[in-house]
Each structure stands twice: as C-alpha cells, then as structure tokens.
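**Q** Got a sequence here, can you model it:
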Amino acid sequence: MKPSRRHRYEPVRWALLGIAVVVLVVFLLAQRQSTLDVSYGRSPSSAPAIEEGSAGELSDATVPSADEMTALVAASPVVRLPGATAHWNEQRVRQAVGESPVRILVAPPGLDKDERDRVRDVENATIRVLGTEVSGGLYQVSADTLPGWRAQFATGDVTDLLVTLIAALRKDPSPTDQDDLRWREPTDREVAAVAADLRATGLHVGAGATLTKVSDNVAKNAFPDGAYYVALPVQPFGEPVPRYGPALTRLFPDTPIVVMYGLWIEHHGPGASDFAELAGASFYNQFADRLSRYDYPQGRVLATYLNRVTDIRYAGLFERPLPYRPVDPLRVALPALPWVFGGCVATFLILSLRSLRRPGGGLGIRRGDPGRGGTPARLAGLTALAVEMSLLTDTRSNAALTRGIVTLQAARTALDEKLPDPHVRTLLDEAAGELDAGARTLGIASYRPDLYLRGRLS
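**A** The predicted structure follows:
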C-alpha cells in the first residue's frame, strides 16, 4: 500500500512544531538581566561583597568617649589621638585659619563604625580627621588629582584638604592645590640593596612595610611577562622621598616596576606612561575614600590595583593583547532563534493547511475512518489555533500555550497509534482547556477554542 502524501508530511510537520516550541523556550529563558557586584579587594568581575573587618582594614587603635574627646578639644585647638597618622604644613594651615576659631581633632585610621561615630559626635571640633579623611560641618573634602592622592597616601599629607575645607567653612574662594611632596635621587647603596632583592626574588620589602608577598595569579594576569615589586612604608612627612621608579627602570629597562610608598602605588617601565596614569586615576578615584579612613594592609591594596591593571588590559587599550575568551554558543545563536522559530511555525502552518485542504477528504476527516472523523477535525482545528496564538503569546500566556501544544502532540500520537477514542478526546479536552486559558490571558475572545472551531467549521 502506497502511503498518502498527508502521512508523509506528518512526521515533518510535528517535528517542526516541536523545534519551534524548544526554540521559543530557549529564547525566553535567555531574556534575563543580571547585576554585577563590585567590591573592594579583588577584581570587580569576580569579587564577592566584603564585610567591614574581613579585609584586615581595622586596626587595634581606639578612641576615648565622646565626652572625653570633647573636653580635650575644648582645652586645645589641635588634638591628636594615639595612632593618628595625618600631617600638614602648619604654616599654610595657620594662614588659612587666620583669626577663625578652628579646632581640629585628628583620629587614627582603621576605626570601626562605633568608634568613628564617637569621633563625629564631638560637636566642638570644627574639623575631624579620620586617618586622612577630612570633614567638618556639612563638608567632606577629598583629593581628585594624582599629586593630591600621592601626597595623601605616600606621606599622610592632608594640607591641601585642610586648606580647602577651611576656605569652604569661611565661604572663601577655594585655594589652588600645592604639591609639597619633594623627591630625591636614591643613593647608589639604596638602589643596589633594592636591585639585589629584585634579582633574587622579584620583591623588595623595606623596613616598616606590611607587604609579605604578591599573589602569583593576580600578578600574572596584570603583567603576563613578569614585573618587579618594591614595597616601602609611609614616608616621613616633610622629608624628600627617594624616587626608585626611574632609577630601577634604568637598571631593568624591559621589566615593569611597581613601587609602593605606604598606600600609594606607582608603575614604571615599558609602556607605563599613559597606562600608569589611567590605572592610577581609575584606582584612586574609586577607592581613595576607603583608603583614607581605613588601615588596609599593603598586600590587599596591591592586589586590588593589579586587578585594575588587568581590567584595563582586558579592555584592549594601549595595544595590549586581549585575553582568550571561549565562544559562547548561545550568544552566537541567540539572534537567529526568532528566525528559526518563525520559519518552523510558518512551515508547520503551510503543511497543516495542505493537510486540511486535501481533495475529497473534507475538513480533517480521513477516508476509511468515518467513526473517528470528528476527532481528527478537532485536532487539526486546535493545532491551527495553537499556531496562530504562538504568534501573539507573551510571558503571561506562554505557559498555557506550551502545555496546550504538548498535550496536542500527545493526542496526535494517540490518534496515529489508534488508541481508544475516549482517550484521544480527553487529551483534546485538556489541550482545549489550556488554549482557552491562554486566550483569556491574551484577552482575545475569538481565540477561545469553542468560538474558534465554530468559526472554522462554519
């Protein structure tokens, strides 16, 4: 017996409908939005949120009660609490103060929230300095240039911050910042001691520095060809600072040199001019506020800086190579999924119309099977309804439509396998119920199965 044309198309038709359903589900699941959690201490692309105290930023320093500090401030115009690290040019600050009744309370860095709140509760203090964070009245001032950050974090100098805040409190014009940090060439003996450590281990840690090691993974991501690291403590305020970067670059011209003065980081070496300026400005613009009031260890700060260098390199700037990123098949295929869905639905609809319009058979009634003529017709009608609804479905009605299509497929299989007619009708009733729910969700009365099938058969 030669199979009819209709039976030859049946597997293809239902396979296309199944593909369309799968494509629709994949496409809807891919329409998600996510947020990126950026936190201090690691690369922003992977770091979890860090709670206060978990990054080693809190020190052992404490402060007296608010009443005790209030009494100290009342007795002296400048009160330095034990552990305070901020310094300033007294002559410039006195000139800015003039005859104004300014009282300054200087607290150590690394205080926890309760201790910081006690410092801020000292109402007779005109200016409060927490670490190197300067605030007073309704104002908080911060550096916004590389020289300003360098003075603040390399030597603890808050002169420009104090002068700017005093001018704001007196409602005077903002003064021009002055770079008071002075450099000196390191001696041959100093350079030789540092260079010997760099040749041996790639790391020199000066007396008083807190850096113990550099993470290999973080360092390799930032500088794949290797780099040398020099860690020095915060430099004495008012004294010339040895400038190791250029001196070491002359000894190691092909190797990046990273030098830390306290919490200030410099990058020297090949290709470091514009790159180092961008990395420094980006890093301190984001983290200077936290670095000013906490007591972070140098290792944590250096790891965060190196992650920022990695992020800039991964951005493809300064002709640096991009890292390898494996191809994501879903992202590549995602733009084509709507077209695949549309093509499958259109082909399914065309094949369904050919099946319904075959000559001599009537609407969905197969020859030689008069007893079951109504069931195939209803199956065909509900299938056509599902196809039309799929073009208008949304997230609210998609679930009902999908369940209806799956039930229709089960009914088609039962019909082809000549299962009992009541079983097929039960499946069609379930499919009709799901399609009716989808039509009511869409708000299209003509898509309710009873009305739709009545219109087709009429």
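**Q** contacts and neighbour counts: CA atoms only from here.
**A** Noted.
**Q** For whichever strand or helix holds residue 27, buried residues please.
**A** Using DSSP states H and E, residue 27 sits in helix 5-30. By neighbour count on 16 or more other Cα atoms under 10 Å, the buried set for helix 5-30 is 6, 9-10, 13-14, 16-18, 20-21, 23-24, 27.
**Q** before we move on, what about stretch 51-61?
**A** 57-59, 61.
**Q** now those as CSV including secondary structure?
**A** Putting the buried residues of stretch 51-61 into CSV (DSSP: H, G, I helix; E, B strand; the rest coil) gives the following:
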residue, secondary structure
57, coil
58, coil
59, coil
61, coil
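**Q** show me where the stretch 351-458 of the chain has helices.
**A** Using DSSP state H, counting those that start in this stretch, the helices of the stretch 351-458 of the chain run over 374-390, 398-416, 421-442, 449-457.
**Q** could I get the ones you listed as JSON lines with distance to residue 108 and mean neighbour count?
**A** Output for the helices of the stretch 351-458 of the chain, formatted as JSON lines (distance: least, Cα to Cα, whole Å; neighbours: other Cα atoms under 10 Å):
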{"stretch": "helix 374-390", "distance to residue 108": "66", "mean neighbour count": "20"}
{"stretch": "helix 398-416", "distance to residue 108": "60", "mean neighbour count": "19"}
{"stretch": "helix 421-442", "distance to residue 108": "63", "mean neighbour count": "20"}
{"stretch": "helix 449-457", "distance to residue 108": "76", "mean neighbour count": "14"}
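**Q** Do I have it right that residue 13 meets residue 351?
**A** Yes: Residue 13 lies in contact with residue 351 (Cα atoms under 8 Å); the separation is 6.3 Å.
**Q** So what touches the helix or strand where residue 229 lies?
**A** Assigned by DSSP H and E, residue 229 belongs to strand 228-232. Residues outside strand 228-232 that contact it (Cα atoms under 8 Å, 6 or more residues apart in numbering): 194, 198, 202-211, 255-262.
**Q** Would you do the same for the sequence below? I want to compare the two.
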Amino acid sequence: MGRWTGWVRWGALGAAVVVLVVFLVAQRQSIDVSYGRSPSSSGTVEEGSAGELSDATVPSVDEMTAMVAADPVVRLPGSIAHWDEGLVRNAIGDADVRILVAPPGLDKDERGRVRDVDNAQLRVLGTEVTGSIYQAAADDLPSWRAQFATGDVTSLLVTLIAGIRDQDTPEDVDLFRWRPPTEAETAAIATDLRATGVHIADGATLTDIPKSAGPAFPDGGALYAAFPQQTFGEPVPEYGPTLAALFPGKPIVVIYGSWIEYHGPNAADFTDVVGASFYGQAADRISTYDYPQANVLHAYLNRVTDVRYAGLFERPLPYLPLDPLRVALPALPWLFAGCVVVFLALSARSLLGPRRGVRSTGPPARLAGLTALAIEMSGLTDEKSDPALTRGITKLRAAGDALEQNLPDGHVGKLLDDAEAELDDTAWTLGRNDYRPFTYLRGRLA
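**A** Alright, predicted model coming up:
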C-alpha cells in the first residue's frame, strides 16, 4: 500500500468527519416563521441607560403616609395620570379607598418608597395602576390609546377597585374621543412635512427620527408628526387620516405622547398588527417610565421592521444575501457518503491486498515473473512511483537470497507477497492495469 493511497484514504475519512459535524451543527431545532432575519435591534438594557428616568423625586415613606391619611387622593408633583372622578367615586362607593399618584420615571428606590405607603390602597406610578396584590393592565388598542395618548387610567382604576371590593369586573370605560383637525392646524403640520418630513409640536420630546426608520420604511418617504400627551377629557385632533389624504401613498407616523399610529399603505391591517404586538409587549415599561418619544418611536419602528420581515400584507420582501452553508446543506449528506465510500474502498484494498499471481506456480516461477515485471516497469516509473518500485525490487532480491539459502517456502512466499504488493502499487500509480501483478503473471504463466 503506497503512501499516497494512505493519504487519500485517511483524507477521505477526515473529510467525512468534517462534513458530518457541519451538517449536524446546522440542524438546529428551531421554528422560523420569518422570510428573513429581521435586523431590528432589541434586548434588555440597564435601568437609566435609555433615558427612561426623570428628574422627579418623591417624599419619604412617612411623609407620603401622612399625606394619604389627610387626603383620599394624593397627587405628587410630575404626575401624568388622570381619570373621571365621578366614575371612580361611584366605583369606590362608601369604601375607604385612598389613591396615591406618582410621576413616571422614578428609579427603583423611589418606586419602592411609593409601594411602601401601606395606607394607600391604590397606587398609580406614571399610568401603571396597582393595589394590594392586584395590577390592572390594558389589553386592547383603544385602552392603550387612552392610557398613553391622554394619561387616562379611569378604566384601570375602576377595574382594580372592583377587584379590591370583590365585585364583578366592570366593562371597560372608553372616554377617548377624536375630532377633525382645523385647517390652520393641518396647514402648519403640512408645511413642515413638505419641508423636512417631520413636524414636532410644542411640548413634544421628539428631537430626531431614529435610525430604525431606515429598515422599517426602506423605500423612504415616511412622514412623522409628534405631539405631547393630549389634554385629558378633551377631543384629540385626528391628524392621521387628514395627512394621509394630503400625502397619498406616503407612510404617515403620528405620535401623541407615547401613543404611536401608522397611516398609509396597508394601514387597515398593518396598524392593528404592529400596535397590538408592540404595546402588548412594551406597555408595562412605557406606563412606568418616562421614555423620550424618540426611544418609544425607535422601538415601534423596530416592530414595524419585524412585521415587514414576516412578509405580511404583500409588502416587498427584503433582500437576503447568499448563505453558502444553506445552499450547500442539501449536498452535504451525499458528500459525506462519497467520502465514506472512498475510505471503505481503499481500506478494503489495504486489507485484502493486491490480487495474487497464479499460486499453482512455485516460488522460483513467481520470482522470475515478478522480476521481469519490475524490469519492464523500471523504464516507466517517475518520482511518484519510483519509491514503491524500489521497495518491490528490494523484496525480490531478499526472496532470491532466501531461495539460494534454501529457507522455508513460507518465508520466501511472504517476501514475494510483499514485493507483489509494492509492484501492484507501482502499477496503480502509473495507471497501468496491464502491469498489475495479477494480470501480468496470469498472462505470462498461463
């Protein structure tokens, strides 16, 4: 067996192992319902690193306890939550339910002090409503819109009061109302949108459009209008449909406080899917913290990107670069099988050895035939086949010496077998099947 054959044999085995490992590593048990890997950025961040903490502070626990004891409703400076006092009073009835309202954006220690005020049955942190072991949370788009656009927590308070009093859960209270914007309001916004694509009203905290707008609307042209939290109890100007009519075919993003709406292409379905999935996940944090509008918009646009990459609503799918592994994966099992076949074939050749010459002849006849074969091949060999031929000739000389010394036939036969294997490897390297010992000796000794 020549060295080059050994290299091919073990190389084939090594390649088979590598292919098998690559194939198995690629077989991840996962579910992917996306047409592509969304580039939206997401992940947890350390508290305070995203601008969600405000400058507001709260008094000590003893001070707040005294304030709540003196007044059934205590509103700390910076609070943004509002409710219909008549509806909440009727829900409370003759019970002694006291409410402590704190601003959003408090850090962990300040939130802890608010929750340590034991004589407050209801606590409102930003627009998060908790009490006793309960927490009331919105679960649909109208409720989130009222909560984040106007700070309305009426429905949350009424629901939580019913829970504290062991009463049936009441129907949601929707006090939010739209109104058509005036021509003057619309004209001022449209002027900014035509000039820069962005309108930022007085009181809005949006300063710039985040980079996530690029993947969300890759065709560009999206228009943005940002407004502060709207006044509770008053109708809110509905800018979205009006702007969509003024800028047909353009994506329109309107922000009221922490509430974001989309208008434009595919708005009927797209708005509900994005809004429900975004606020269903982010509402808890938005209600408690004081995120700038740019941060909320950034997260919302990431969700738009996620939905777009899901291939919904016949939106154009994003370009996916070629993945060589995914393209080659179907061929890996066949490549593995081929490498195994090569290894087994060469292993069988190594184990069985070359087909022996005509064994009915004695050692002298085999020695003569193999010597003649070696002489004929000596004029054809090159640097690749010379080593095997040289080893074969050496074995033939040793076999001749053994015959002259009348050594046992078994010893001579072993030397001749070794010589025949080396000459067979030489013929294999030369690509001359007619010089393989089995073929050559059969023709010579027949």
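**Q** follow-up on the earlier one: for residue 325 of structure 1, find the nearest of the helices of the stretch 351-458 of structure 1.
**A** Closest to residue 325 of structure 1 of the helices of the stretch 351-458 of structure 1, according to Cα to Cα: helix 398-416, at 34.4 Å.
**Q** got the angle between the closest one and helix 374-390?
**A** 150 degrees (axes from the mean of the first three to the mean of the last three Cα atoms, to 10 degrees).
**Q** by how many degrees do helix 398-416 of structure 1 and helix 5-30 diverge?
**A** 160 degrees.
**Q** For helix 398-416 of structure 1, which outside residues touch it?
**A** Around helix 398-416 of structure 1, the neighbours that count as contacts under Cα under 8 Å, 6+ apart are 14, 21, 376, 379, 382-383, 386, 389-390, 393, 421, 423-425, 427-428, 430-435, 437-438.
**Q** List the buried residues of stretch 186-194 of structure 2.
**A** Within stretch 186-194 of structure 2, judged by 16+ other Cα under 10 Å, the buried ones are 186, 189-190, 192-193.
**Q** Tell me which of these fall in strands.
**A** Among the buried residues of stretch 186-194 of structure 2, no residue falls in strands (DSSP state E).
**Q** Among these, which one sits closest to residue 420 of structure 2?
**A** Closest to residue 420 of structure 2, out of all of the buried residues of stretch 186-194 of structure 2 and judged by Cα to Cα, is residue 193, at 90.4 Å.
**Q** how much space is there between the closest one and residue 304 of structure 2?
**A** Distance from residue 193 of structure 2 to residue 304 of structure 2, counting by Cα to Cα, to the nearest Å: 21 Å.
**Q** To which residue of structure 1 is residue 249 of structure 2 aligned?
**A** Here residue 249 of structure 2 is matched to residue 254 in structure 1, going by TM-score structural alignment.
**Q** for residue 319 of structure 2, same thing?
**A** By TM-score structural alignment, residue 319 of structure 2 lines up with residue 324.
**Q** ok, now residue 9 of structure 2?
**A** Match for residue 9 of structure 2 (TM-score structural alignment): residue 13.
**Q** What residues does its match make contact with?
**A** Each residue near residue 13 of structure 1 by Cα under 8 Å, 6+ apart is listed here: 347-348, 351-352.
**Q** quick one, helices of the stretch 151-300 of structure 1?
**A** Under DSSP H, counting those that start in this stretch, the stretch 151-300 of structure 1 gives helices at 159-169, 188-201, 216-222, 244-251, 273-293, 298-314.
**Q** I'd like these written out as CSV, with distance to residue 152 of structure 1 added.
**A** CSV is the format used below for these (distance: least, Cα to Cα, whole Å):
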stretch, distance to residue 152 of structure 1
helix 159-169, 9
helix 188-201, 24
helix 216-222, 25
helix 244-251, 19
helix 273-293, 8
helix 298-314, 15
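**Q** Show me the one of the ones you listed that comes nearest residue 104 of structure 1.
**A** From the helices of the stretch 151-300 of structure 1, taking Cα to Cα, the stretch that ends up closest is helix 159-169, at 9.6 Å.
**Q** Identify the residue nearest residue 132 of structure 2 in space, chain neighbours excluded?
**A** Distances taken as Cα to Cα, 6 or more residues apart in numbering place residue 121 nearest to residue 132 of structure 2, at 6.4 Å, with adjacent residues excluded.
**Q** In contact with that neighbour, which residues?
**A** 97-99, 131-132.
**Q** Are any of those residues buried, and if so which?
**A** Buried among those (16+ other Cα under 10 Å): 97-99, 131.
**Q** and the residue nearest to residue 132 of structure 2, what pairs with it in structure 1?
**A** Checking TM-score structural alignment: residue 121 of structure 2 goes with residue 126.
**Q** what about that match, distance to residue 67 of structure 1?
**A** 16 Å.
**Q** and if you look at residue 215 of structure 1?
**A** For residue 215 of structure 1 relative to residue 67 of structure 1 (Cα to Cα), the value is 45 Å.
**Q** Also residue 127 of structure 1?
**A** Residue 127 of structure 1 is 17 Å from residue 67 of structure 1, by Cα to Cα.
**Q** the more surrounded of the two?
**A** Shown here are residue 127 of structure 1 and residue 67; by other Cα atoms under 10 Å, residue 127 has more neighbours (25 against 13).
**Q** Quick check: the gap between that one and residue 330 of structure 1.
**A** Using Cα to Cα, we find residue 127 of structure 1 at a distance of 57 Å from residue 330 of structure 1.
**Q** Same question for residue 423 of structure 1.
**A** Distance from residue 423 of structure 1 to residue 330 of structure 1, by Cα to Cα: 39 Å.
**Q** before we move on, what about residue 404 of structure 1?
**A** Distance from residue 404 of structure 1 to residue 330 of structure 1, by Cα to Cα: 27 Å.
**Q** now residue 56 of structure 1
**A** Counting by Cα to Cα - residue 56 of structure 1 and residue 330 of structure 1 are separated by 41 Å.
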